[in-house]
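Asks: Take a look and give me a structure for this.
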Amino acid sequence: MNFNQIIHWQEIHPVWRKFEVTPLSEELHIIRIGISKNIKRILSHTELLSKEDSKKSERIVREEDKHIFLASTIFKKILCGLYLGCEPQSVELEVNEFHKPKIRKRGDIHFNTSHSGDWLVFAFSCQPCGIDVERINYGFDFSSVLDMSFHPDEIGFIQNSSQPPINFFRIWTIKESILKALGTGLTDNLKELNTLEELSKLPTKNDALHIKSFLIENTYWCSVCYIDPFSKIKYFEF
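Replies: Next up is the predicted model:
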């Protein structure tokens, strides 16, 4: 069944500041981490890896891919530990049936993560949230993706724009952030979701979705989706 879904989308230019732990009450925290910049810190916390994670890391051949995996796995534990007020070793994580990560037995703290290239991003909130980052690939042939996953209005907007690749990746991160916030894996409904309209159709609750999109280094699009319209947003970096 389709419900009308209100979408409030806004492009912003955030000011980043050094990460510090502050209460999440009525706040949304967006965190960006430069992997190469923090690689020494990442490699110094490999004790946070489970046996399964260690084995998986050993199987990854490309150093860049290994660093991405280690950064994501280790910073999940570090950040969740900071927000929970506990040691990162004691953080217990799990995924729902659609593989959205969550903290076990803690419904009061929600988080989501994404990575692309050298950037790893997180969103933390007291309400469900989703985040996606994508490097703008000017050589990527996205024509087949448009037909499968984009609303006709979005396709027209991208194809008629002066910079189709930039607008493709912008809309793609918006769609991904929405699906990740909902955590229901509704990939079959992407064509029904028109991010250019304030009122779209998506089978979910009637809560309004709020989306912020921004560029990182003018090379990556990042979008975050959240439910609480009263959230104060803070932007942190490592």
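Asks: C-alpha from now on. contacts and neighbour counts both.
Replies: OK.
Asks: Residue 167 belongs to a helix?
Replies: Yes. Residue 167: assigned to a helix according to DSSP: H, G, I helix; E, B strand; the rest coil.
Asks: wouldn't it be in contact with residue 160 here?
Replies: No. The criterion here is Cα atoms under 8 Å, and residue 167 misses it with residue 160 at 10.2 Å.
Asks: Comparing these two, which shows the higher neighbour count?
Replies: Higher neighbour count among residue 167 and residue 160: residue 167, with 18 against 10, using other Cα atoms under 10 Å.
Asks: ok, for the more buried one, nearest residue in space, not its chain neighbours?
Replies: Once flanking residues are discounted, residue 167 sits nearest to residue 158: 5.8 Å by Cα to Cα, 6 or more residues apart in numbering.
Asks: residues of the helix or strand that the one you found is a member of that come out buried?
Replies: Using DSSP states H and E, residue 158 maps to helix 152-160. In terms of neighbour count (16 or more other Cα atoms under 10 Å), helix 152-160 has its buried residues at 154-155, 158.
Asks: Distance of the residue in the chain sticking out farthest from the centre relative to residue 170?
Replies: Taking Cα atoms, centre = their mean, the residue of the chain most remote from its mean C-alpha position is residue 160, at 27.4 Å. As judged by Cα to Cα, to the nearest Å, residue 160 and residue 170 stand 15 Å apart.
Asks: one more to put side by side:
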Amino acid sequence: MKTSKLSISFLEIKGVDFIPEKGYSLDSDDIVIYTIYLPNFMEMKSDLSQFLNSVELKRVKRFYKEIDKDRFVIYRSILKLILAAYTKLNIKNIYLDYDFNKKPYLASHPWLHFNISHSEDFATIAVSRKKVGLDIEYMSKDFNFTSMLPDVFNDNETQIIQNASDKKNTFYTLWTRKESFVKALGKGIDEDFKFIPCLDGEHDLEFSLIKNSQNWQVRSFDLDDDYLGAIAFEGLPTTAVNINLYNVSQNIFALLEMVK
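Replies: Purely as a prediction, here's the structure:
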């Protein structure tokens, strides 16, 4: 029976301010995570909306809440700026395609893998030459997750959450790991979600579960107060990997430098 390996652990990483520069490139071992604190970009939303095409602008109108419209404009526009910087395409020529699980990709540049996650005031974007999945979550004080534990975790994982001194943190840590991994696989949340490993350590994965024979890593990280994240990517722990966490510039002129 075909099996692959999954390694799960915590990543100590701190975000640093990112200064846009020319000559964007990715080595095979690079993973770059861009963080966007959305409230800081609200005054820029009209400038950023110019980078959205007609399909994306129609999508904006489908959001019910104004805050959700604004957030989409911001993180979608910055995603396109980032993709344009790495592909050297004109931003007006950045068109996202979607696979059968609605995971976006660039048909024109299949070597560039990316993933985006949004939760409340933050959005994050990961880019790499490796397949990646990214999930961030705001650890809501009002969300009662207890009732959903049997549906998304096995008995051992559920017991670990229930016995944890910080149940909320443990729940979100394990949830983001599962979510980031299925996003990397392009599976989405399905009936197999409960059986995706999420505890620290090395795990054997059957091909029948993930429909994939690659080896994988998942790394949890602290994003900000009350925010947790996880990044999933191809490779064994022995494979060299260089992960950087950058805070996107809040200056429109600096952002435009990305695509000059």
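Asks: What value does the TM-score take for this pair?
Replies: TM-score of the superposed chains, computed with TM-score structural alignment, normalised by the length of structure 1, equals 0.92; 238 aligned residues with a Cα RMSD of 1.9 Å.
Asks: Specify the helix with the largest residue count in structure 1.
Replies: Looking across structure 1 with DSSP state H, the single longest helix is helix 63-84.
Asks: what's the mean gap between it and the aligned bit of structure 2?
Replies: Compared with structure 2 after the fit, helix 63-84 of structure 1 shows a mean deviation of 1.3 Å (mean Cα distance after the TM-score superposition for structure 1).
Asks: helices or strands up against the helix or strand just after that helix?
Replies: Using DSSP H and E, the helix or strand that follows helix 63-84 of structure 1 in sequence is strand 93-95. With contacts defined as 3 or more Cα pairs under 8 Å, 6 or more residues apart in numbering; DSSP states H and E, strand 93-95 of structure 1 has these neighbours: strand 101-103.
Asks: which part of structure 2 lines up with the strand it packs on?
Replies: Aligned using TM-score structural alignment, strand 101-103 of structure 1 spans residues 104-106 in structure 2.
Asks: Now do the SS call for the aligned residue in structure 1 for residue 148 of structure 2.
Replies: Superposed on structure 1 with TM-score structural alignment, residue 148 of structure 2 falls opposite residue 145. Of the three states, residue 145 of structure 1 takes helix according to three-state DSSP.
Asks: Count the residues that sit near residue 145 of structure 1.
Replies: 12.
Asks: separation between it and residue 106 of structure 1?
Replies: For residue 145 of structure 1, the distance to residue 106 of structure 1 - Cα to Cα - is 36 Å.
Asks: now swap in residue 71 of structure 1 and tell me
Replies: For residue 71 of structure 1, the distance to residue 106 of structure 1 - Cα to Cα - is 23 Å.
Asks: More neighbours: which of these two?
Replies: Taking other Cα under 10 Å, residue 71 of structure 1 and residue 106 do not tie; residue 71 has more neighbours (25 against 11).
Asks: ok, which stretches of structure 1 are strands?
Replies: Secondary structure of structure 1 by DSSP state E: the strands cover 3-11, 17-18, 27-34, 93-95, 101-103, 110-116, 119-125, 129-135, 199-202, 209-216, 220-226, 232-237.
Asks: Is it possible to get JSON lines of the buried residues of helix 152-160 of structure 1 that adds distance to residue 116 of structure 1?
Replies: Formatted as JSON lines, the buried residues of helix 152-160 of structure 1 follow (distance: Cα to Cα, whole Å):
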{"residue": "154", "distance to residue 116 of structure 1": "23"}
{"residue": "155", "distance to residue 116 of structure 1": "24"}
{"residue": "158", "distance to residue 116 of structure 1": "22"}
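Asks: Closest one to residue 208 of structure 1 out of the residues you listed, please.
Replies: Using Cα to Cα, residue 154 is the member of the buried residues of helix 152-160 of structure 1 that sits closest to residue 208 of structure 1, with 20.1 Å.
Asks: count of neighbours near residue 35 of structure 1?
Replies: Other residues close to residue 35 of structure 1 by other Cα under 10 Å number 22.
Asks: Could you find the counterpart of it in structure 2?
Replies: Counting by TM-score structural alignment, residue 35 of structure 1 corresponds to residue 38 in structure 2.
Asks: if I look at its match, how far off is residue 123 of structure 2?
Replies: 7 Å.
Asks: Quickly list what's touching both of the two.
Replies: Listed as contacting both residue 38 of structure 2 and residue 123 by Cα atoms under 8 Å, 6 or more residues apart in numbering are residue 75.
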